[in-house]
Each structure stands twice: as structure tokens, then as C-alpha cells.
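Undergrad: Need a 3D model of the following:
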Amino acid sequence: MKALGPNKSPPNAIRTSERERVDDAAAIRLCRGGDGDAYRHLVERYQREAMGHALAILGNRQDAEDAVQDAFVDAYRALARFDEERRFYPWFYAILRNRCLKLMGSRRRHDSDALDDVGMLTREGAASVEEVVALEEALKKMLSESREVLMLRHLDGLSYKELAERLGIPIGTVMSRLFRARTELRAVLTTRPKKP
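TA: Down below sits the predicted model:
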């Protein structure tokens, strides 16, 4: 075996600074080739977004953290079946969403812990403290499907087409769900007690 020298690395190795620039497809190819460390790129890139989406679905930080962690493990195990023609995050999101729905079904805690961290997801300066609190309270009372579609559309800024792709439903269904979700949110916000 030939020595590489003090400053040389194997031809297939990726230095830490280079790893940050590796795109998703390259990271997936490296993972499939046996470089388990390359998966860290995908986790680091999408963990915050995944946490926001899981929190929108579950409404509970601890459950969301569990779902995100489990979804990343599930996705890693399923990388051999990943179609490289697709983008990683929509594929991963389907895994995450299924994990969240399973968790909701097993725990049956729709109304337990509050959506504590919705404030973390709102754009800075977009609303007053009172408006953010009112929104958090309203979101807690909504169905998870309604909460999810609103968060994806209005916080993440996804288009109808992107929502359809992410949720795996037709655009017409996206529009119907958004209409129902906005109606539900409006009803919850208008029925809340007014402060004196």
C-alpha cells in the first residue's frame, strides 16, 4: 500500500471544508458508496426545516424532535431506494410526515403540550407579540392537517405546486385544504375572547 504523505488524503475523501459544499446528490452517492459520514451533510442542511415541519404537524417540541430523529434514521436506511432524479427534501419530507402521523396516532395527544415554538418559526418583526401569541393559541386548536398546510404555505412560502409535490396530492386538493385551513384559522381567531 502506498503512503499518501502528511498532507495528502485518499482520492475519495472529502475534507470538512469541502463537505459543506457537497450537494445532496453527491452526499447520497457517497453514502451509498459506504461513506456514512456524508449523511451528516444532509442532516445538518435540513434538520432545522424538518424540525419546523414536524412541529407544525405535531404541535409539541419533544414529539417533533423524536419524529425528526427517527425520520432521518429511516431515510438513511432507505437511501438505496432513493431515486436520484428526485430532490432529497421532498422525498425525506414524505418519510418525516409519515413518522409524525404514526407518532400522533400512537400517542393520541392532539391537545397536550402547546405549540411552544411557533414564535421561533415566524419571521422576525412580522407581527406584534400579541399577534404571535394569538396565532400560537389559534394553531394549537386547529387540526394538524390544517396547521401543516398553513405553515408550509405561509411560513415556508411554498407554492401550490411545491405543496402538491411535498404532500403528494393534486394542486386542487392543496387549494381546498388551504381554503379550509384559512377558514378554520379565521374561525378560531374570531371566537377567542377579547382582552379588556
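Undergrad: switch to C-alpha atoms for all contacts and neighbour counts from now on
TA: Will do.
Undergrad: So which elements touch the one helix or strand Arg177 maps to?
TA: Counting by DSSP states H and E, the secondary-structure element that holds Arg177 is helix 171-191. Judged by 3 or more Cα pairs under 8 Å, 6 or more residues apart in numbering; DSSP states H and E, helix 171-191 is in contact with helix 129-141, helix 144-150, helix 160-167.
Undergrad: quick one, which of those is packed in tightest?
TA: Between the helices and strands packed on helix 171-191, helix 144-150 has the highest mean count of neighbours, a mean of 22, where neighbours are mean count of other Cα atoms under 10 Å.
Undergrad: Burial check on Phe179, number of neighbours?
TA: With neighbours defined by other Cα atoms under 10 Å, the count for Phe179 comes to 15.
Undergrad: distance of it from Arg109?
TA: Applying Cα to Cα, to the nearest Å, the value for Phe179 to Arg109 is 25 Å.
Undergrad: what does Val132 give?
TA: Using Cα to Cα, one gets 23 Å for the distance from Val132 to Arg109.
Undergrad: on that earlier part again, in a markdown table, list the helices and strands packed on helix 171-191 along with distance to Val118.
TA: Below are the helices and strands packed on helix 171-191 laid out as a markdown table (distance: least, Cα to Cα, whole Å):
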| stretch | distance to Val118 |
| --- | --- |
| helix 129-141 | 6 |
| helix 144-150 | 11 |
| helix 160-167 | 20 |
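Undergrad: out of the ones you listed, nearest to Gly52?
TA: Nearest of the helices and strands packed on helix 171-191 to Gly52, taken as Cα to Cα: helix 144-150 at 9.9 Å.
Undergrad: one more, for comparison:
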Amino acid sequence: MSALRPDDEVIVSILGGDTEAFAELVRRYQRTACAVAASVLGDRHLAEDAAQEAFVVAFQHLADLNDHSAFPSWLIQISRRQALRLNTKRMPEQPLEGHTEPVTPGNDARLNEDALALLDRVMRLPEHERTVTMLHHFDGHSVQAVADMTGRPLGTVTKQLSRAYERLRRTIKEAPKS
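TA: Predicted coordinates for the structure are as follows:
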């Protein structure tokens, strides 16, 4: 398996005319975009639609993104906006036929808020820690698979995950209680 290119390299390729490279960003952040949209919509199918729309918007406006390393947090904002837009189009309290499958953690607003807060904290990790955390926990790859995909030694990935967990623990402890 080839090593995972950093987001900024992929974005430079896309802006240079390699539009097919955008598929790499989609593969990398599809689950994240869906998770954000699902936290707003509470429906997996609608979340997939919102995430797809978010990627279209991101592609159309990629040249406007000045800091390429901010792509993940920028995509999260777009995904959330697309989900909110889709949510306002739905009739309130009327699930769409065939689109009633609930999304974990469910429709509990507090859990959705916590999930978004955690995702926001993950997106603030240094890129090397964020990448391995997203691949391992959000995309479900084994630590060995993450090492293979990123071209990093297994021990390095393990250490980066450990440091990421410690950073997340600290930020959660330091967060004001609501």
C-alpha cells in the first residue's frame, strides 16, 4: 500500500489540475463528514446525502481555502451547514419514507453535542496525530493498517495515537463543565 500523502500535497495536486486526486480527500474524510451530518440530522441516509453535497461544495471552493492544513475543519463546517440546510428542507417531525434508520449515538442532542465537541478536538490535533486518529478510530483501520497506509513504522503510529489520546484527555479535563 502506498504512503498517505499529506492533505496539503493532495490539495496542491488538485489545484494544479489533477481533479481525480480529490477522491483521495473524499476517501480520507467521508466518514468524518457523514458523522458530522448525522449528528445534525439523526439519519444515516440523509447524512450521506449531506456529506456528498459538502464534498461538492468543498471541491467548488477549494481554491478559496488559504490554509490547506485547515481542510478537515473547513470540511466539517461545510458538512454541518449542508446538514442544517437539508434539515430545514424536511418537514418537521415527519421522517422521510425509507429514511428512518437512526444513527448512533442517536437523536439525543447532548450526545450529538458531545460527539461534535470531541470531533472538533480531534481536528485540532497536530496533523500527524489527527491523521492516525481519524484513520484508526473514525475509519476503523487497524493500527497496522494505519502504519501501512501512512508509511510510518508501527511503533511510531502507536506512539502518535498515545500522544493524541493524552492531548484529548487534557483538553477534555480542561474544558468547562456545562
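Undergrad: re the thing from before, buried residues in the helix holding Arg177 of structure 1, which are they?
TA: Across helix 171-191 of structure 1, burial judged by 16 or more other Cα atoms under 10 Å covers 171, 174, 177-178, 181-182, 184-185, 188-189.
Undergrad: Throw those residues into a markdown table and include distance to Gly34 of structure 1, thanks.
TA: Listed next are those as a markdown table, based on distance: Cα to Cα, whole Å:
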| residue | distance to Gly34 of structure 1 |
| --- | --- |
| Ile171 | 38 |
| Val174 | 39 |
| Arg177 | 41 |
| Leu178 | 42 |
| Ala181 | 44 |
| Arg182 | 46 |
| Glu184 | 48 |
| Leu185 | 47 |
| Val188 | 50 |
| Leu189 | 51 |
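Undergrad: closest to Phe72 of structure 1 among those?
TA: Taking Cα to Cα as the measure, Val174 is the one of the buried residues of helix 171-191 of structure 1 closest to Phe72 of structure 1, at 25.8 Å.
Undergrad: what's the nearest residue to that closest one if we skip its chain neighbours?
TA: Among residues not flanking Val174 of structure 1 along the chain, Ala164 sits closest, at 6.1 Å (Cα to Cα, 6 or more residues apart in numbering).
Undergrad: angle of the helix holding Arg177 of structure 1 against helix 160-167?
TA: Angle between the axes of helix 171-191 of structure 1 and helix 160-167 is 90 degrees (criterion: axes from the mean of the first three to the mean of the last three Cα atoms, to 10 degrees).
Undergrad: Name the residues that touch helix 171-191 of structure 1?
TA: Outside of helix 171-191 of structure 1, the residues that reach it under the criterion Cα atoms under 8 Å, 6 or more residues apart in numbering are 134-135, 138-139, 141-142, 146-147, 149-150, 160-161, 163-164.
Undergrad: Recalculate using a threshold of 10 Å.
TA: 134-135, 137-150, 153, 159-165, 167-168 (Cα atoms under 10 Å, 6 or more residues apart in numbering).
Undergrad: What of stretch 3-12 of structure 2?
TA: Applying Cα under 10 Å, 6+ apart, the contact partners of stretch 3-12 of structure 2 are 13-19, 21-25, 28, 59, 62-63, 65, 67-72, 127-128, 131, 146-152.
Undergrad: Can you check the distance spanned by it, start to finish?
TA: For stretch 3-12 of structure 2, the separation between the terminal residues is 17 Å (Cα to Cα).
Undergrad: about what we covered before: show me the one of the helices and strands packed on helix 171-191 of structure 1 that comes nearest Met104 of structure 1.
TA: Nearest of those to Met104 of structure 1, taken as Cα to Cα: helix 144-150 at 9.4 Å.
Undergrad: Enumerate every residue touching the residue mapped onto His61 of structure 2 from structure 1.
TA: Using TM-score structural alignment, the partner of His61 of structure 2 in structure 1 is Ala78. Applying Cα under 10 Å, 6+ apart, one finds that Ala78 of structure 1 lies in contact with 72, 92, 95.
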